[in-house]
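A.B. asks: Provided below for reference: sequence and predicted model.
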Amino acid sequence: MKTGSAGLALVAAAVFCASAVTQSRAQAETPVLAVAEIQYVDTSGEVMDQSADHFRRLREFEASLRTDLAASGKVQSVNLDCPPNACSIGDIDADQLLGMAQAAGAGYLLISSFHKMSTLVQWAKFDLVEVKSRNVVFNRLVTFRGDNDKSWRHAESFIVRQILDHEDQ
């Protein structure tokens, strides 16, 4: 009877250890992503100054990207060690951003830039760069209509799906 209990305890311990190893491997295999701040250019020529709204929407867009990608469980997010509001491809060159991503433990860096062409049209460019090889492994150039919170949230949801679909391939 004692031998049976000991055997059962060993089996339970083996299952527990195997589960911990599997979980550890799954965590180790989750891609680690750093998201740089988004560069923004407005050449729309609009009379009304919307720079404060654009700045707020950019920071919300970046935060939502990080949160939504990490919430998927397919990507782990890390922060870059940059000065606040000076961490976009317009502020720092790509090599420096990649170095910061590597220092943060990221395997990938998402670099983005937006260009507001007119009152209704914005272009958004996204490059996902593998830090080690410095190769672009995913890139998208998308347009989105509107310049309000709803259109920006819609664009963010779209690009998150694009990135996650890319990760599935």
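C.D. replies: Alright, I've got the coordinates. Numbers count the residues shown, from 1 in each chain.
A.B. asks: only C-alpha atoms for contact and neighbour calcs from this point on.
C.D. replies: OK.
A.B. asks: which residues sit against stretch 119-139?
C.D. replies: 44, 46, 98, 101-102, 106-117, 140-147, 163, 166 (CA atoms under 8 Å, 6 or more residues apart in numbering).
A.B. asks: let's see the PyMOL selection covering just the buried ones among these.
C.D. replies: Buried residues among the contacts of stretch 119-139 (16 or more other CA atoms under 10 Å), as a PyMOL selection:
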select buried, resi 98+101+102+106+107+108+109+110+111+112+113+114+115+116+145+147+163
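A.B. asks: go through the contacts of stretch 119-139 and flag which are in helices.
C.D. replies: Those of these mapping onto helices are L98, A101, Q102, I163, H166, per DSSP state H.
A.B. asks: next one for the comparison:
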Amino acid sequence: MRCIFLTLAALVFAVPAFATTLGVMPVKMLDTSGEVTDQSIAHGKRIDAVKKALERDLADRYSKIVMIPAQDVAAACPVEEPQCLLDIAAATGADKALFVSIVKTSTLIMRMYVQVVDVPQRAVAQKRELNFRGDTDESWRRAERFLVRNLEAP
């Protein structure tokens, strides 16, 4: 009897309680600050860092994370209509799709708009809007960590 219980317990703990694949769409950025200095290279590096951090920090919540390349989206959905984007996510096997858009409105104010969409149902499962101060590597890292802490498990 004890052997059966131990075997069942091992099976329960060996199989993840989740079986959800997350498709992470390319992170988008819009800079409306009007600053004279071209920060596109710095912003590109920060976007890459956010994508890597999301992949790492959400890995324990999903059975698989698929980072959907920007070039795939551009080729399949040049207008980026929602249904087309969800078709791409579905083609990768994603159950959920994560959309992140960052808007820089001034030197100090950044906003991060986030949606987690249930791909089969084509419905928004979660929505977050975050404000963060500063356009630095550290401010972006803090915003990403805050987002991950505040997203609900699948």
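C.D. replies: Yes, it's here. Note that the structure is a prediction, hence the values are computed from the model and not measured.
A.B. asks: on that earlier part again, from the ones in helices among the contacts of stretch 119-139 of the first structure, pick the one nearest G90 of the first structure.
C.D. replies: The shortest approach to G90 of the first structure among these belongs to L98, at 13.9 Å (CA to CA).
A.B. asks: sec struct for the aligned residue in the second structure for A20 of the first structure, please.
C.D. replies: The alignment partner of A20 of the first structure in the second structure, by TM-score structural alignment, is L11. Three-state call for L11 of the second structure (DSSP: H, G, I helix; E, B strand; the rest coil): helix.
A.B. asks: just the contacts of stretch 119-139 of the first structure: which are in strands?
C.D. replies: Within these, residues falling in strands by DSSP state E are 108-116, 140-145.
A.B. asks: what are the ranges of the strands in the second structure?
C.D. replies: With DSSP E as the definition, the second structure shows strands at residue ranges 21-24, 28-31, 64-67, 96-104, 109-118, 123-133.
A.B. asks: quick one: buried residues of the fifth one?
C.D. replies: Right, the one you point to is strand 109-118 of the second structure. For strand 109-118 of the second structure, burial by neighbour count (16+ other CA under 10 Å) applies to M110, R111, M112, V114, Q115, V116, V117, D118.
A.B. asks: what do we get in the first structure for T32 of the second structure?
C.D. replies: Taking TM-score structural alignment, the alignment pairs T32 of the second structure with T43 from the first structure.
A.B. asks: which non-adjacent residue is nearest that match?
C.D. replies: M117 (5.6 Å; CA to CA, 6 or more residues apart in numbering).
A.B. asks: does the one you found touch T143 like I think?
C.D. replies: No. Counting by CA atoms under 8 Å, M117 of the first structure sits too far from T143 to count as a contact (10.0 Å).
A.B. asks: name all residues that make contact with the match of T32 of the second structure.
C.D. replies: H115, K116, M117, S118.
A.B. asks: the second one corresponds to which position in the second structure?
C.D. replies: Matched by TM-score structural alignment, K116 of the first structure corresponds to K104 in the second structure.
A.B. asks: tell me the contacts of its match?
C.D. replies: Contacts of K104 of the second structure (CA under 8 Å, 6+ apart): M29, L30, D31, T32, S33, M110, R111.
A.B. asks: how far away is the fourth one from K52 of the second structure?
C.D. replies: To tie it back to what came earlier, the one meant is T32 of the second structure. From T32 of the second structure across to K52 of the second structure, the span is 25 Å (CA to CA, to the nearest Å).
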